[in-house]
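Novice: with the sequence up front, the predicted model follows.
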Amino acid sequence: MVKGYFNGTAWHNGIVQTLFSSGMLIAAMIIGLTGGLQRQFLMIALSMGLLGLCSFISGFLPATWFWVFCIAVFIMGTTSMGFNIPFTAYIQRTVPSENLGKVISLVTSIMSFAAPVGMFIAGPVSELLGVSNWMILAGILMVFVSLSCYLLTREFDIPLIKESAACGENK
């Protein structure tokens, strides 16, 4: 997108990569300090939806709006932590400790495998449709997935504060 659509250089690509990583770091610090939203599945769904929305908006940007794209990329970076942190915490909280290493290893392997598969799909599709149209399509799909995920998981989305208080009452 940086080179093909915005006619950027390696310097521009470096800015985009730095902003994405900075967004991840800042979001991780904020979630670490505040605990994030008390409803983890809501936080995951909102993060995926915001990622999709940023992708969707990025697909409509004129080629001269590189700096607006940079803001969208920064927000995209923050959303990855809004998904990963509560998802990992959920796994740690629900999987028995004797199986935790195996489950985290399996989840990490699946997520690592998803990246090249996604690139295998995104590369030819974006060549066929154009990068900006791919961003729009990917954004729509991500918003749809985030809504579906929340609708399918909301009954299990118990606020963490209530859950902690309930655990204290059972002791």
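Specialist: Looks like it came in fine. Residues are numbered from 1 along each chain as shown.

Novice: hey, let's count contacts and neighbours off CA atoms from now on
Specialist: OK.

Novice: burial count for residue 126?
Specialist: 17 (other Cα atoms under 10 Å).

Novice: which SS class is it?
Specialist: helix (DSSP: H, G, I helix; E, B strand; the rest coil).

Novice: can you tell me the element the residue nearest to it when sequence neighbours are not counted falls in?
Specialist: The shortest distance from residue 126 to any non-neighbouring residue, by Cα to Cα, 6 or more residues apart in numbering, is to residue 134 (5.2 Å). Secondary structure from DSSP states H and E places residue 134 in helix 131-153.

Novice: before we go on, here's another structure to hold up against the first:
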Amino acid sequence: AFLTPLLVSRSFGKEVWRLTCSEMTYSLGMILGGLLLAVWKGYPRRAKATLLTGTWYGMLMFGLGLAPTFGVYLLCNTLIGIASPCYNAPMTAFLQDRVPQEYHGRVFGFLQIAMSMAFPLGMLIFGPLADVMEIRLLLFIGGSGVLGVMAYSFFRKKLNF
């Protein structure tokens, strides 16, 4: 998320309107994803849905890195925004179903701590890397990591779909 403003300014131009469009399309995508979930009313198989939307997200990270024009970038950014709630909602519902109720506070508190730490840790690692590596390459590496985790999780036998 924090690499996209750098990608926009370095690849497509430093105009403020471009950065504004980048943020707005992601937000629009999240709204559309939330509306999609509200209309669709969820997934029958939450773990599988999380893996599929996680895979979609990883592929779209490649799309951001490969985007030849700003319009294609904005399309990929909107689609990533749609993927975000479609990933998080079934994952949260899956955990609510699988974790005993007396542990919900601990598990979701820990999850919140982990997610809160991920952003500054990512900035600590990828911020300096963005000064020495092409941001598109970092998106390919990140997308590959996401796809690798999704593939590992999908083929792991312990996950009950």
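Specialist: Received, thanks. Computed from a prediction, not measured in an experiment: that's the story for all the values here.

Novice: counterpart of the residue nearest to residue 126 of structure 1 over in structure 2?
Specialist: Residue 134 of structure 1 maps onto residue 138 in structure 2, with residues paired by TM-score structural alignment.

Novice: I'd like to know how far that match sits from residue 108 of structure 2.
Specialist: Using Cα to Cα, to the nearest Å, we find residue 138 of structure 2 at a distance of 29 Å from residue 108 of structure 2.

Novice: quick one: which of these two has more around it?
Specialist: Ranked by neighbour count (other Cα under 10 Å), residue 138 of structure 2 and residue 108 place residue 138 first, with 18 against 15.

Novice: relative to residue 59 of structure 2, how far out is the match of residue 134 of structure 1?
Specialist: Using Cα to Cα, residue 138 of structure 2 is found at 14 Å from residue 59 of structure 2.

Novice: number of residues surrounding residue 23 of structure 2?
Specialist: The local packing of residue 23 of structure 2 (other Cα under 10 Å) involves 18 other residues.

Novice: mind checking what it lines up with in structure 1?
Specialist: Looks like residue 23 of structure 2 aligns to residue 17 there (TM-score structural alignment).

Novice: comparing the helix or strand hosting residue 28 of structure 1 with structure 2, how large is the average distance?
Specialist: Residue 28 of structure 1 is part of helix 10-34 when elements are defined by DSSP H and E. Following the fit onto structure 2, the mean deviation recorded for helix 10-34 of structure 1 is 1.3 Å by mean Cα distance after the TM-score superposition for structure 1.

Novice: what do we get in structure 1 for residue 84 of structure 2?
Specialist: Checking TM-score structural alignment: residue 84 of structure 2 goes with residue 80.
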